[in-house]
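Colleague: got a sequence here, can you model it:
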Amino acid sequence: MSLRSVEVVSSAVYLIRSCPKLQDLTIEFDPVAVEDIVEPVVEFLRFQSFSLGAEKLQRVHVNLFMGLEMEMEFMKFILASALVLKEIFIWNFVYLLHRSDKQMMDEMKESRRASPNVEFIFE
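Modeller: As a prediction, the model looks like this:
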């Protein structure tokens, strides 16, 4: 998924919110397309994190995560909208990370969460 386009991101948000039985979600970010911060996408995602939507989502697997602001905002949206989320598994290319695993985990743990007992797994 490319995070450079508000249309693509809003479609993904719409699909997540429109699937009330969704329990497992796998996202693969496009590492080429997220080199620069796209402010409209960041603002759109920040606005989305104030409402619920993924009511049965339990597990999220994220591939090619680099820790960029747009990716972090997308993860905050997931955290804020998933009521029964149990696990977020983040797989990345270590050499592509823009911040440490600890920094990312700390930021996610500090963000608003609909489900208080989420386990974060970084690999």
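
Colleague: going forward, measure contacts and count neighbours with C-alpha atoms only.
Modeller: OK.

Colleague: show me where this structure has helices.
Modeller: Under the criterion DSSP state H, the chain contains helices at 6-17, 39-48, 69-81, 101-110.

Colleague: this one as well, want them side by side:
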Amino acid sequence: MSLINSEVVSSAVYLIQTGPKLQDLTIDFYPVGDIVEPAVQLLRAQSSSYGVVKLQRVRVNMFTGLEMEMEFMKFILASAPVLEEIFIWNFVRVPFRSCKQMIDEMKEFRRASPNAEFTFEEIDMESGYEHEEVMEVP
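Modeller: The predicted model follows:
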């Protein structure tokens, strides 16, 4: 999913919120460059009152930590009361934030599910380096 414009973001949010049986979600983010303010504002305006009631697992690929990606994660966390697991995968060679910075920021997000466990995996394609960090948020 490209977060390059608010129409794409709006469509994704609508599909997520209106899927009453949605339990597993995989999102592939695509690089979009600089922050696209309308998409960020749309994500910030989403109401968590239209929660994703059954969403239990989320897998996010190509995560870089851009503001709009973080806002999308904030929306998911605030909307999913039975969320158990979020797996986030990114390339080390294109980090905009370190894994620790992203974890620390996500710890501060409001969560509908107190039991959500985060797993971050970083892969450096050039050196073959792989790092996995599990974070259980109290």
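
Colleague: now the TM-score, please.
Modeller: Aligned and superposed, the two chains score 0.95 in TM-score terms (TM-score structural alignment, normalised by the length of the first structure); 121 aligned residues with a Cα RMSD of 1.0 Å.

Colleague: before we move on, the earlier item: wait, which of the helices of the first structure is closest to F93 of the first structure?
Modeller: Proximity to F93 of the first structure (Cα to Cα) singles out helix 101-110 among the helices of the first structure, at 11.4 Å.

Colleague: rewinding a little: ranking the helices of the first structure by burial, who's on top?
Modeller: Highest mean neighbour count among the helices of the first structure (mean count of other Cα atoms under 10 Å): helix 69-81, with a mean of 23.

Colleague: what range in the second structure matches that helix?
Modeller: Alignment of helix 69-81 of the first structure against the second structure: residues 67-79, by TM-score structural alignment.

Colleague: the residue opposite V38 of the first structure in the second structure once aligned: how many residues sit nearby?
Modeller: By TM-score structural alignment, V38 of the first structure lines up with V36 in the second structure. Look at V36 of the second structure: counted by other Cα atoms under 10 Å, it has 15 neighbours.

Colleague: show me the contacts for V36 of the second structure.
Modeller: 3-5, 68 (Cα atoms under 8 Å, 6 or more residues apart in numbering).

Colleague: centre-most residue in the first structure?
Modeller: M75 (2.1 Å; Cα atoms, centre = their mean).

Colleague: which residues touch the closest residue to L68 of the first structure other than its chain neighbours?
Modeller: Leaving aside its chain neighbours, L68 of the first structure sits nearest to H98 (6.3 Å; criterion: Cα to Cα, 6 or more residues apart in numbering). When contacts are counted by Cα under 8 Å, 6+ apart, H98 of the first structure touches 66-68.

Colleague: could you redo the last one with a cut-off of 10 Å?
Modeller: By Cα atoms under 10 Å, 6 or more residues apart in numbering, the residues touching H98 of the first structure are 65-69, 104.
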